[in-house]
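>>> sharing a model prediction with you, sequence too.
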Amino acid sequence: MKKLQRLIVRVKSRYLLINDGLSINIKDCIREDNPLKNLYFIPAMPDSFIRNNNKNNKVNTKSLVGIYYACIKKEMNEEQLNATINALSMLPYFDYIQKIPETSPLPPAVSINNTFCDSPNFTHYQDYKYGNRGHYYGIDMMYAWSLGIAGQGVRIAVIDWGFNFNHIALKSARFVELIPLSKHEFDYHGTNVVGVLYAKNNESGITGMVYDADVVYGVTEFTEGYSTRPTNIAIGLEQLRAGDVFLFEMQEYYGEPADYNKAIWDMIKAATDAGIIVVATAGNGNWDLDSEQFAEYRSWGDNGVIMVGV
């Protein structure tokens, strides 16, 4: 099967039709020297999301109209792809054009023992649940628990490579596979993340910090083997209300923050403006976000994300 190469683009509003189709000049598309002739466009936002049929929240989905996957009809090498992006940027149709990597950076490799057994109690290793321990500060979840607070009334969505929805510490009607997984090599990564959040409070294994949250939605980054972050984030956002939390366990191809992709940045801004709390990893690239390389990224402003790094 031919490798699918795609860009993420934002089409300027004046080149959109009423039904969100494109009105890009067909004469331009058929010219031999026009880069559009090598592309076809697929909306990145599900129709139900754009029309905000879910009524769970007040995300301004109209602010996200015009985000498309620009799929490339013929396979290109990196040099040809960069030349195509440069040529497209000279056309009047787009607010931005960015590459979507063939795959996201891989999570760290670990050795997994898939044998099911009774788990010892490992909660004594969870030092981060305490507050000031002298040599470090934890999150002081013990204090919240003493007040009876363990996530009640909150929905959480987590986007990651994949999840083990049958894990002995997680399996529950409230841990929901929102999008069928198509990649399973790194299910352990999302499973670990959800475990820290949501593992059962049963003196076995670890205890999730918000083990009594109303529901946790597991959202994969991939559909049918391809990275489909904007689409899948939209599906996750449909489930959330103001005060709920969306955790982005993602990074860009070279370890930059996930919202280094402008489409993701725009989606985070729409979510936080609607009162949804977005927490994102800063990425594993050890980048200096104050450097000149990230000047344009900083110029976009504050999208309200809580970005976490070490």
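Here it is on my side, so go on.
>>> hey, let's count contacts and neighbours off CA atoms from now on
Noted.
>>> what's the neighbour count on Ile67?
Using other C-alpha atoms under 10 Å, Ile67 is surrounded by 26 other residues.
>>> the residue nearest to it when sequence neighbours are not counted: how many residues sit nearby?
Leaving aside its sequence neighbours, Ile67 sits nearest to Arg10 (C-alpha to C-alpha, 6 or more residues apart in numbering; 4.4 Å). Neighbour count for Arg10, taken as other C-alpha under 10 Å: 21.
>>> second structure follows, compare the two:
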Amino acid sequence: MGIARGRAIRPGRDPLQWPARFAANRRYYAHVRAMLAPLGIERLIIFVEGEPLERMLAGWFSGPIELWEDGLSHYVDLTSPLWYAARGAVQVAAGIHPAGALTRRADSRRMIVRDRFETGDLVLPPPSIAAPRDWLLFIGSPLVEDGIVPRSALSAGLQALYAASLLPVAYLPHPREDAKTARDMVGAITGAEIALMPYGIASHVEANGYCGFVSATSTALLDLGAFGRSLFVPCLFGLDRIHQALADWRCNPVAVASGRDEAAQVLARWSDTTTR
């Protein structure tokens, strides 16, 4: 059974709308609690620990709570504490649930934490990946949309990756990337193409084969389970903090390239494997 719980409203650009949206957001959380209360929930499982709705539910629910891994950010902080604090301040000003809004991590002391790579008590079956062909797949992330890098840095990083690869590279846009902008950016880079449909990562790799998978920060590299032919390359995009976080994560099953030269070496090995 599913419940249409709706969502909070962003503040918007018109200050005249802010008071009404603030009040609507306060009513929203009360509405969600009123919908859930009669259901007799005995155990609450949440997947995103740092978001307002999940924090509200964790503070409201009195029974046992489980926190299930929501991806890469479950293990490492990919942006600075100031980024989360600034985002949280804007949310609070919009009437969004304020508890813990300025910090990345929820209070997990009363939660059972389940994940794939540290506690090892969560199993998420990977997709059935199609037979390899002589292409690499670059999996996009909303780096520009989230204000983490400018478009010029994303384009420069992709050009560096494509220059380092002996194989053509397909770019799979993230759902939050603007499709036309991504298509124009990739179209200007020699040796790069936008990936074929479908765009959902599981359905895409089941329909299209690749000899390797590359990304700056995407959780998809964990979800695919193809760890021997997956590579994080945040340094190509100037994401030194993210590189360090991924390199320091002791349970990381995916290699992290220290720069273009190391990335080129890894990609060359993949290319050799496919041509044998």
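That came through, no problem. Because the structure is a prediction, the values reported are computed rather than measured.
>>> please state their TM-score.
Taking TM-score structural alignment, normalised by the length of the second structure as the basis, the two superposed chains have a TM-score of 0.30; 151 aligned residues with a C-alpha RMSD of 6.8 Å.
>>> re the thing from before, could you list the buried residues of the helix or strand where the residue nearest to Ile67 of the first structure lies?
Under the criterion of DSSP states H and E, Arg10 of the first structure resides in strand 6-11. Neighbour-count burial for strand 6-11 of the first structure flags Arg6, Leu7, Ile8, Val9, Arg10, Val11 (criterion: 16 or more other C-alpha atoms under 10 Å).
>>> need the next SSE after that strand, C-terminal direction.
Assigned by DSSP H and E, the successor of strand 6-11 of the first structure is helix 26-30.
>>> flag every buried residue along that following helix.
In helix 26-30 of the first structure, counting by 16+ other C-alpha under 10 Å, buried: nothing.
>>> after it, next one along is what?
As assigned by DSSP H and E, the chain's next helix or strand after helix 26-30 of the first structure is strand 39-43.
>>> and the next helix or strand past the biggest helix by length in the second structure?
Assignment by DSSP state H gives helix 18-36 as the longest helix of the second structure. Per DSSP H and E, the first helix or strand lying C-terminal to helix 18-36 of the second structure is strand 44-46.
>>> what comes up buried for that following strand?
Ile45, Ile46.
>>> for the helix or strand following that strand, packing partners?
Following strand 44-46 of the second structure in sequence order, the next helix or strand is helix 52-60 (DSSP H and E). The contact analysis (3 or more C-alpha pairs under 8 Å, 6 or more residues apart in numbering; DSSP states H and E) places helix 52-60 of the second structure against helix 18-36.
>>> make it 10 Å
helix 18-36, strand 44-46, strand 65-68, helix 81-93 (3 or more C-alpha pairs under 10 Å, 6 or more residues apart in numbering; DSSP states H and E).
>>> report the angle between that helix and helix 18-36.
Angle, helix 52-60 of the second structure to helix 18-36, by axes from the mean of the first three to the mean of the last three C-alpha atoms, to 10 degrees: 50 degrees.
>>> tell me how many other residues surround Val113 of the second structure.
A count of neighbours around Val113 of the second structure, defined by other C-alpha under 10 Å, yields 18.
>>> quick check: which element contains it?
According to DSSP H and E, Val113 of the second structure maps onto strand 111-114.
>>> show me which of the buried residues of strand 6-11 of the first structure is closest to Val193 of the first structure.
For the buried residues of strand 6-11 of the first structure, the minimum distance to Val193 of the first structure (C-alpha to C-alpha) is 27.4 Å, reached by Ile8.
>>> what helix or strand does the closest residue to the closest one other than its chain neighbours sit in?
In this structure, Ile8 of the first structure finds its nearest non-sequential neighbour in Tyr69, 4.8 Å apart by C-alpha to C-alpha, 6+ apart. Assigned by DSSP H and E, Tyr69 of the first structure belongs to strand 67-72.
>>> what residues sit buried inside the helix or strand that that strand is followed by?
Downstream of strand 67-72 of the first structure, the first helix or strand assigned by DSSP H and E is helix 78-89. Of the residues in helix 78-89 of the first structure, Leu81, Thr84, Ile85, Leu88, Ser89 count as buried by neighbour count, 16+ other C-alpha under 10 Å.
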